[in-house]
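Chemist: Structure here, sequence nowhere to be found:
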């Protein structure tokens, strides 16, 4: 039987992966479902390589880039995990001086993986001080693979994870080179955290860019003052189902927002380590993100 190519992978495979990655399906069921496609002529190697991340191929900005300095920094987080301490990946531009805008970079539901670190480096290359906390710090940090990272993050108290990111935002905003204006960008779970940070404290962030993230609790939304750039994927039914009701509240509370729906894009389309990556849409969304931060926090 002739094997079918990556480009021909049916949408249902991406939907299965999304369900698996967000707790709606266990790994055995996910692999079994992929096996049903093998019987139709797809290679399991092609399927898994398209759906599962390959971080070695995703680096856009090297940590050795002369325009940035990448280190780790700890911060006080008395209401979070880690006995009052959190840790994150701090990337500062070396080609900029004076006070600079600062951006919190928030990972998905699996800890601080290489893709998120690269996003922080991209922001620093663009002239922002970027800080990417690791919600798994109290458990030893991102374990090196997403499956274990998801299990670890799901074992943690979500409310304490939220407080870790609040504390991280406060830490970054107080950075000695900060101009006092904090932006936040996050992906998937991180998109939810961006919405949460905007809602939990009206004065914490000055601009938020949630990529395919669900909204904060309805009871908090009246606090939102920061402008939001909502980035959604057309094929992401799970997250998109939450948007109409969220938009009604943003309108009701006079929140300045823009929403972009990226045509034929899957959840995770910005992540260049998987087959869900959509280069054209990802680049457009990223340029919009940089422009939005330059407008609101520079």
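Modeler: Perfect, I can see it now. Values in this document were obtained by computation on a predicted structure and should not be read as measured data. Numbering: from 1, shown residues only.

Chemist: From now on I want contacts and neighbour counts done on CA atoms only, so please keep to that.
Modeler: OK.

Chemist: Need the three-state assignment for residue 131.
Modeler: Here residue 131 is recorded as strand under DSSP: H, G, I helix; E, B strand; the rest coil.

Chemist: Count the neighbours of it for me.
Modeler: Here the count is done by other C-alpha atoms under 10 Å, and residue 131 has 32 residues near it.

Chemist: so what's it closest to, chain neighbours aside?
Modeler: Closest residue to residue 131 in three dimensions, ignoring its sequence neighbours and counting by C-alpha to C-alpha, 6 or more residues apart in numbering: residue 90, at 4.5 Å.

Chemist: now residue 70, what's its secondary structure?
Modeler: Reduced to three states with three-state DSSP, the structure at residue 70 is strand.

Chemist: How are the helices of the stretch 51-200 of the chain distributed by residue range?
Modeler: With DSSP state H, counting those that start in this stretch as the definition, the stretch 51-200 of the chain shows helices at residue ranges 114-125, 146-154, 158-173, 189-200.

Chemist: how about those helices in JSON lines, adding mean neighbour count?
Modeler: As requested, the helices of the stretch 51-200 of the chain are exported to JSON lines (neighbours: other C-alpha atoms under 10 Å):
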{"stretch": "helix 114-125", "mean neighbour count": "24"}
{"stretch": "helix 146-154", "mean neighbour count": "17"}
{"stretch": "helix 158-173", "mean neighbour count": "21"}
{"stretch": "helix 189-200", "mean neighbour count": "26"}
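
Chemist: With residue 287 as the reference, name the closest of these.
Modeler: helix 114-125 (11.0 Å; C-alpha to C-alpha).

Chemist: Residues touching the closest one, excluding its own?
Modeler: 55, 58-63, 67-68, 70, 89-93, 103, 105-107, 129-132, 271-273, 290 (C-alpha atoms under 8 Å, 6 or more residues apart in numbering).

Chemist: Neighbours of residue 273, how many?
Modeler: 22.

Chemist: and it, how far is that from residue 158?
Modeler: 26 Å (C-alpha to C-alpha, to the nearest Å).

Chemist: Using TSV, lay out the helices of the stretch 51-200 of the chain together with distance to residue 285.
Modeler: As requested, these are arranged in TSV below (distance: least, C-alpha to C-alpha, whole Å):
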stretch	distance to residue 285
helix 114-125	13
helix 146-154	24
helix 158-173	23
helix 189-200	14
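
Chemist: put this beside the first:
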């Protein structure tokens, strides 16, 4: 059973979540996804109801208002000479942080569709907890997140993946060296952003002090370069990502890397994203509390 936090839970068949995962990761088209949903014919669940529940409603995802008096957010650009030349992201600073009162920093990595409102809200949640948060937009070279996830997903597919990684590396160094930074850098990411955490744990080396990938796939090589402790979060029903952990975990063990891994029962990929029916409040809140405790331990 899944449900948006402001609505009564909807009983949606697991196969519908599996199809959505295929669609969200580009394995099937929207037309195929909708056609499959239309074959279910479950009493009380129309095609429109299921589609609305499974796709994003970002009005549900705002936990921290953009004009919350305890934080200050703005969009800033940074240099990315090895990426797309210039990057842009959403920087959120806690109230009272300045050159004389520094704070640890956290880089926030979005999913495979650009910097959407859910990820911006995650950045505000971190700032509310006392961190300087920075959420880059991989789509900046194409004009930025278009306000539509389908279009954003299509746009991100056209970009060079290595340049996206380079942009996030540049963003991490920009953030770690920010005027208000304490010099400590953490990173959290979701889905594609979870992969970026795993990749930047390699590419940033000692510059990264803690990494938290949510349902992220591993990098392809270079694992011996990881120095940051990692905290992984997995959804028990997420067969695609969990299949990669089977191979990744023994590598980390063999190399003696520091990590913890949490798997949440009966939840789907994307369970932390509170804008769709995949959201699971209990698992999301537990995972987020663990994330904040992990950052407190390694960044404070």
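Modeler: Noted; the coordinates are in hand. A quick note: this is a predicted structure, and the numbers were derived from the prediction, not measured.

Chemist: Just give the TM-score of the two.
Modeler: Here the TM-score for the pair of chains, by TM-score structural alignment, normalised by the length of structure 1, is 0.95; 291 aligned residues with a C-alpha RMSD of 1.2 Å.

Chemist: quick one on the thing from earlier: any idea which of the helices of the stretch 51-200 of structure 1 gets closest to residue 26 of structure 1?
Modeler: Comparing the helices of the stretch 51-200 of structure 1 by their distance to residue 26 of structure 1 (C-alpha to C-alpha), the top pick is helix 146-154, with 10.5 Å.

Chemist: Have a look at how far, on average, that closest one is from structure 2.
Modeler: For helix 146-154 of structure 1, the mean distance to aligned residues of structure 2 following superposition is 0.2 Å (mean C-alpha distance after the TM-score superposition for structure 1).

Chemist: Onto which residues of structure 2 does that helix map?
Modeler: On structure 2, the counterpart of helix 146-154 of structure 1 by TM-score structural alignment is residues 149-157.

Chemist: Same check on stretch 105-116 of structure 1?
Modeler: Mapping stretch 105-116 of structure 1 onto structure 2 (TM-score structural alignment) gives residues 108-119.

Chemist: end-to-end on that stretch?
Modeler: End-to-end distance for stretch 108-119 of structure 2, by C-alpha to C-alpha: 8 Å.

Chemist: What are the boundaries of the strands in structure 2?
Modeler: Secondary structure of structure 2 by DSSP state E: the strands cover 71-80, 85-94, 103-109, 132-136, 181-190, 210-214, 230-235, 259-264.

Chemist: for the second one, the distance to its chain's centre please.
Modeler: This points to strand 85-94 of structure 2. 16 Å (C-alpha atoms, centre = their mean, to the nearest Å).

Chemist: So which other helices or strands are in contact with that strand?
Modeler: Here strand 85-94 of structure 2 is seen to pack against strand 71-80, helix 117-128, strand 132-136, helix 161-176 when contacts are counted using 3 or more C-alpha pairs under 8 Å, 6 or more residues apart in numbering; DSSP states H and E.

Chemist: just to revisit the earlier point, who touches the residue nearest to residue 131 of structure 1 in this structure?
Modeler: Under the criterion of C-alpha under 8 Å, 6+ apart, the contact partners of residue 90 of structure 1 comprise 70, 71, 72, 73, 120, 129, 130, 131, 132.

Chemist: cutoff 10 Å now
Modeler: Counting by C-alpha atoms under 10 Å, 6 or more residues apart in numbering, residue 90 of structure 1 touches 69-74, 104-105, 117, 120-121, 124, 129-133, 172.

Chemist: cool, and residue 210 of structure 2?
Modeler: Neighbouring residues of residue 210 of structure 2 by C-alpha under 10 Å, 6+ apart: 106, 184-188, 197, 201, 227-231, 259, 294-299.

Chemist: ok, 8 Å please
Modeler: By C-alpha under 8 Å, 6+ apart, the contact set of residue 210 of structure 2 is 185, 186, 187, 228, 229, 230, 294, 295, 298, 299.

Chemist: And it, what's its match in structure 1?
Modeler: Counting by TM-score structural alignment, the partner of residue 210 of structure 2 is residue 207.

Chemist: next one: residue 63 of structure 2
Modeler: Per TM-score structural alignment, the equivalent position to residue 63 of structure 2 in structure 1 is residue 60.

Chemist: residues near its match, how many?
Modeler: Residues lying near residue 60 of structure 1 (other C-alpha under 10 Å) number 12.

Chemist: mind checking how far it is from residue 212 of structure 1?
Modeler: Residue 60 of structure 1 sits 21 Å away from residue 212 of structure 1 when distances are taken as C-alpha to C-alpha.

Chemist: Kindly report the same for residue 180 of structure 1.
Modeler: 27 Å.

Chemist: Could you check which of the two is surrounded by more residues?
Modeler: Taking other C-alpha under 10 Å, residue 180 of structure 1 and residue 212 do not tie; residue 212 has more neighbours (29 against 18).

Chemist: For that one, list the residues it contacts.
Modeler: Applying C-alpha under 8 Å, 6+ apart, we find residue 212 of structure 1 in contact with 187, 188, 191, 230, 231, 232, 233, 236, 239, 240, 267, 268.

Chemist: which of those residues tops the neighbour count?
Modeler: Busiest of the contacts of residue 212 of structure 1 [other C-alpha under 10 Å] is residue 191, holding 28 neighbours.

Chemist: mind listing what the alignment partner in structure 2 of that one touches?
Modeler: Taking TM-score structural alignment for the superposition, residue 191 of structure 1 sits opposite residue 194 in structure 2. Contact partners of residue 194 of structure 2, counting by C-alpha under 8 Å, 6+ apart, are 109, 188, 212, 213, 214, 215, 216, 217.

Chemist: swap in residue 152 of structure 2?
Modeler: Contacts of residue 152 of structure 2 by C-alpha under 8 Å, 6+ apart are 112, 113, 114, 139, 145, 146.
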